[in-house]
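Asker: Structure here, sequence nowhere to be found:
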């Protein structure tokens, strides 16, 4: 029986897949005791101060961002961390479109005026005079630059095309799947500065890394069109928001729309700050929960890894042999040779295997025709550079 701990509330539509597996020969238990957990499901709870349980095998984040999880620490302990890219993409896409409309038309200002004038008996007549203060522009025909063409960026680009915007997309690491999904009407540019120079609206959809932190800064803003509208529904730290405020004050930036409230931008003139609602839809939460549960189940039962952020993708399907051994190790030379030697010494035949690497770590799965003994497992664990060994099937 695998024990799963939920660090945040997880949608029942996902959790019910765990209980349904009892009928198929697998067994799961939701436990309140994190120390007993072999799998953890998490949304926003921070795990950086959490001591990793000794038996923990996997963490699945029901969402895309993993800033709340100690990835390197997990990797060194052979704990696979999953996320759910694309599961909340439609919810975020719709809010980005709403953000563009809110920035183009001062709907928020108009609503606030109506609230303030609620006691005016002749409010309809007053509104006709006041509405000129909230006039805006249409987004049709405007140029939108999408920085980052992942699951969300592609959906935003395609939706903007459908709204008759001229769309430019930038992503030096564009995946094959994203390329197939992207509308042919999107102009794919190879230099982000082309987006800065050409676009009326710029929306950013890249992961937060050392290389992307603060990429929207004074230098980048200086290359943009006067009156540019910036949208940030990815991570607030992607923008140097002090520089953005300076751009707003000078008039270089017309609006800054962010889904990340903080003391820098909250209540500032020209800032439309939303309380992190991007993925806050029932549909997104359900999709993320289902995807996270499916990932953690496939890993626990078969050793397969997909959508991990700290280990490589690796899929050998369902094991049909006597046993499957999963080995987490450093990405260094001769490791496979050493593994094979241990099995050969014990007279155990390897019928199938795969090895994948990601940066400094690697993952090897071997299907064997005889279930390895504890002695064999200990021998593998004692190989220098090995983090963890587990029997997935046997």
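Answerer: Received it, and whenever you're ready, just let me know what you need. Source: prediction; values computed, not measured.
Asker: hey, let's count contacts and neighbours off CA atoms from now on
Answerer: OK.
Asker: Which strand or helix spans residue 193?
Answerer: Residue 193 belongs to helix 192-198 when assigned by DSSP states H and E.
Asker: which residues touch the very next helix or strand once past that helix?
Answerer: Using DSSP H and E, the helix or strand that directly follows helix 192-198 along the chain is strand 201-204. Outside of strand 201-204, the residues within contact range by Cα atoms under 8 Å, 6 or more residues apart in numbering are 100, 142-148, 153, 195-196, 228-234.
Asker: So which bits of stretch 150-169 are buried?
Answerer: 150-161, 165-169 (16 or more other Cα atoms under 10 Å).
Asker: would residue 298 count as being in a strand?
Answerer: No: counting by DSSP: H, G, I helix; E, B strand; the rest coil, residue 298 is located in no strand; its state is helix.
Asker: Look up how far residue 369 lies from the nearest residue to it once chain neighbours are set aside.
Answerer: The shortest distance from residue 298 to any non-neighbouring residue, by Cα to Cα, 6 or more residues apart in numbering, is to residue 304 (5.9 Å). Distance, residue 304 to residue 369, using Cα to Cα, to the nearest Å: 19 Å.
Asker: Residue 263 and residue 241, how far apart?
Answerer: Counting by Cα to Cα, the gap from residue 263 to residue 241 is 10 Å.
Asker: Same drill for the two, tell me which one is more crowded.
Answerer: residue 241 (19 against 7; other Cα atoms under 10 Å).
Asker: ranges for the strands of the stretch 101-250 of the chain?
Answerer: Along the stretch 101-250 of the chain, the stretches classed as strands by DSSP state E, counting those that start in this stretch are 143-147, 166-170, 187-189, 201-204, 228-232.
Asker: Need those in JSON lines (columns: distance to residue 278).
Answerer: Below are the strands of the stretch 101-250 of the chain laid out as JSON lines (distance: least, Cα to Cα, whole Å):
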{"stretch": "strand 143-147", "distance to residue 278": "17"}
{"stretch": "strand 166-170", "distance to residue 278": "21"}
{"stretch": "strand 187-189", "distance to residue 278": "25"}
{"stretch": "strand 201-204", "distance to residue 278": "13"}
{"stretch": "strand 228-232", "distance to residue 278": "11"}
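Asker: can you tell me which of those strands comes nearest to residue 111?
Answerer: For residue 111, the closest of the strands of the stretch 101-250 of the chain is strand 228-232, at 20.7 Å, according to Cα to Cα.
Asker: Determine the set of other helices and strands touching that closest one.
Answerer: Packing partners of strand 228-232 (3 or more Cα pairs under 8 Å, 6 or more residues apart in numbering; DSSP states H and E): helix 89-104, strand 201-204, strand 253-258.
Asker: And the closest residue to residue 307 other than its chain neighbours, how close does it get to residue 204?
Answerer: Of all residues not flanking residue 307 in the chain, residue 82 sits nearest, at 5.6 Å (Cα to Cα, 6+ apart). Using Cα to Cα, we find residue 82 at a distance of 23 Å from residue 204.
Asker: higher neighbour count, the two?
Answerer: residue 82 (28 against 23).
Asker: Okay, one more to line up with it:
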């Protein structure tokens, strides 16, 4: 029996996905955490914890380096809220093009008897533009960005895309009418709208700053529905004052952008739909089960992504440093205990490696000693023995 502890409100449909081999919220020493936005950066993790799954895209609320050193695999659920974010970006594009919020405020403020005559006179103040024929630059063409790009095409827009890390799977999702360029400068140069959809890491903090905004055409509309910090908010405010940016929409409020009429701030609701929360919870539950029962690391953030067919009686998984002779040291220990390897797979992600070893037999009396021996290898973070279900 595996134990799962949840944080935040996890959709019931996700909890219902777990099989009878899993118990939910019955202990403070679980095998798995299933979370949303809870801040774990300073949390103490129990020794029992093997996996943390974030039901959502970002994992900036999880201490990845510390989790790795404790042998805890960290996952997210990419794509589970992509449609929700896409729809919000499209809605705000329409709003900024047609001045909907300003028109709504005007109508609420003028409800007197002659409202019809007055609005007919004043409505030209809210003349907008149509999205059809306009250009949009999509920076980042992953799960969300590819959806935004395709939706913009369906609205009759011209789409320019930039993503130096575009995966083969993501490329298949993008309409071939999206014009791909090899720099942010080329992407934003003639765009009427610029939207950013990239993960937050050391390479993307401040990705859109003063330099990039200077390259944009005057009157551009800018969107940040990725993470706070990817767009430099101080630079955005300055660009608005200089009439470089006509409107800025973001899901992440900061004091510097508060109470600015040309800035629309939504309260981190990009992925907050019933459907997205359901998708994330279900995907998260399946991720927990796949890792604990099979050792699969698809969509793992801190380990290499591996999915190896499990056809033997037992599977040994080892999280370890990516240094020479690790596979040799592991094999030597298995040989010492007379264990024959049926299948082995190994992959690395930067400084961390993951090894999967399938075996047909294991003397139960030796299992504890084997785990101790493998864990005694200095570069090993965690060893697990999984019995085939």
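Answerer: Yep, it's here. Computed from a prediction, not measured in an experiment: that's the story for all the values here.
Asker: now what about the TM-score between them?
Answerer: Their TM-score after superposition, calculated using TM-score structural alignment, normalised by the length of structure 2, is reported as 0.97; 385 aligned residues with a Cα RMSD of 1.2 Å.
Asker: what stretch of structure 2 does stretch 51-61 of structure 1 fall on?
Answerer: Taken onto structure 2 by TM-score structural alignment, stretch 51-61 of structure 1 occupies residues 44-54 there.
Asker: just stretch 73-85 of structure 1 next, same as before
Answerer: Aligning stretch 73-85 of structure 1 against structure 2 (TM-score structural alignment) gives residues 66-78.
Asker: Ok, stretch 293-302 of structure 1 next?
Answerer: Using TM-score structural alignment, stretch 293-302 of structure 1 corresponds to residues 285-294 of structure 2.
Asker: so what corresponds to residue 110 of structure 2 in structure 1?
Answerer: That one, residue 110 of structure 2, aligns with residue 117 by TM-score structural alignment.
Asker: where exactly do the strands run in the stretch 251-389 of structure 2?
Answerer: For the stretch 251-389 of structure 2, the strands defined by DSSP E, counting those that start in this stretch cover 263-265, 314-321, 341-349, 352-359, 380-387.
Asker: Give the aligned equivalent of residue 349 of structure 2 in structure 1.
Answerer: Residue 349 of structure 2 maps onto residue 358 of structure 1 when the alignment is built from TM-score structural alignment.
Asker: Can you tell me the closest non-neighbouring residue to its match?
Answerer: Residue 358 of structure 1's closest residue in space is residue 312 (Cα to Cα, 6+ apart), at 5.2 Å.
Asker: Which position in structure 2 pairs with that neighbour?
Answerer: In structure 2, the residue equivalent to residue 312 of structure 1 is residue 304, according to TM-score structural alignment.
Asker: so its match makes contact with residue 345?
Answerer: No: counting by Cα atoms under 8 Å, residue 345 is not a contact partner of residue 304 of structure 2; they are 11.3 Å apart.
Asker: The two: which is more packed in?
Answerer: Neighbours of residue 304 of structure 2 and residue 345, each counted by other Cα under 10 Å, are more numerous for residue 304; the result is 20 against 14.
Asker: Please tell me how far the more buried one sits from residue 348 of structure 2.
Answerer: For residue 304 of structure 2, the distance to residue 348 of structure 2 (Cα to Cα) stands at 5 Å.
Asker: list residues touching both of these two?
Answerer: Joint contacts of residue 304 of structure 2 and residue 348 (Cα under 8 Å, 6+ apart) are residue 354.
Asker: Spatially central, which residue of structure 2 would that be?
Answerer: Central residue check for structure 2 by Cα atoms, centre = their mean: the C-alpha nearest the mean position is that of residue 57, 2.2 Å away.
Asker: Spatially, what comes nearest to that residue if we skip its sequence neighbours?
Answerer: The shortest distance from residue 57 of structure 2 to any residue that is not its chain neighbour, by Cα to Cα, 6+ apart, is 5.1 Å, and that residue is residue 78.
Asker: helix or strand for that neighbour, which one?
Answerer: Using DSSP H and E, residue 78 of structure 2 is not contained in any helix or strand.
Asker: got a list of what it touches?
Answerer: In this structure, residue 78 of structure 2 makes contact with 56-57, 143, 299, judged by Cα under 8 Å, 6+ apart.
Asker: which of those map to contacts in structure 1?
Answerer: Counting by both residues aligned by TM-score structural alignment, their matches' Cα atoms under 8 Å, structure 1 reproduces these contacts from the contacts of residue 78 of structure 2: 56-57, 143, 299.
Asker: Which ones among those residues lie within helices?
Answerer: residue 143 (DSSP state H).
Asker: Dump the kept ones among the contacts of residue 78 of structure 2 to CSV, plus distance to residue 364 of structure 2.
Answerer: Conversion of those to CSV gives the following (distance: Cα to Cα, whole Å):
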residue, distance to residue 364 of structure 2
56, 39
57, 40
143, 44
299, 32
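Asker: In structure 2, what residue corresponds to residue 258 of structure 1?
Answerer: In structure 2, residue 258 of structure 1 lands on residue 250 (TM-score structural alignment).
Asker: wait, what's in contact with the nearest residue in space to its match that is not next to it in sequence?
Answerer: Once its chain neighbours are removed from consideration, residue 250 of structure 2 has its nearest residue in residue 224; the separation is 4.7 Å (Cα to Cα, 6+ apart). Counting by Cα under 8 Å, 6+ apart, residue 224 of structure 2 touches 195-197, 230-231, 249-251.
Asker: Among those, which one sits closest to residue 377 of structure 2?
Answerer: Set against residue 377 of structure 2, the nearest of these by Cα to Cα is residue 230 (39.8 Å).
Asker: That closest one matches what in structure 1?
Answerer: When structure 1 is aligned by TM-score structural alignment, residue 230 of structure 2 is paired with residue 238.
Asker: Surely that match and residue 211 touch.
Answerer: No: Residue 238 of structure 1 is beyond contact range of residue 211, at 9.6 Å (criterion: Cα under 8 Å).
Asker: of these two, who's got more company?
Answerer: Between residue 238 of structure 1 and residue 211, counted using other Cα under 10 Å, residue 238 has the larger neighbour count: 23 against 9.
Asker: I'd assumed residue 154 was in contact with residue 181 of structure 1.
Answerer: Yes: counting by Cα under 8 Å, residue 154 is a contact partner of residue 181 of structure 1 at 7.1 Å.
Asker: that older thread, could you dump the helices and strands packed on strand 228-232 of structure 1 into CSV and include distance to residue 280 of structure 1?
Answerer: As requested, these are arranged in CSV below (distance: least, Cα to Cα, whole Å):
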stretch, distance to residue 280 of structure 1
helix 89-104, 7
strand 201-204, 19
strand 253-258, 15
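Asker: now for these, which one comes closest to residue 381 of structure 1?
Answerer: helix 89-104 (40.0 Å).
Asker: quick one: buried residues of that closest one?
Answerer: Judged by neighbour count (16+ other Cα under 10 Å), helix 89-104 of structure 1 contains these buried residues: 89-97, 99-104.
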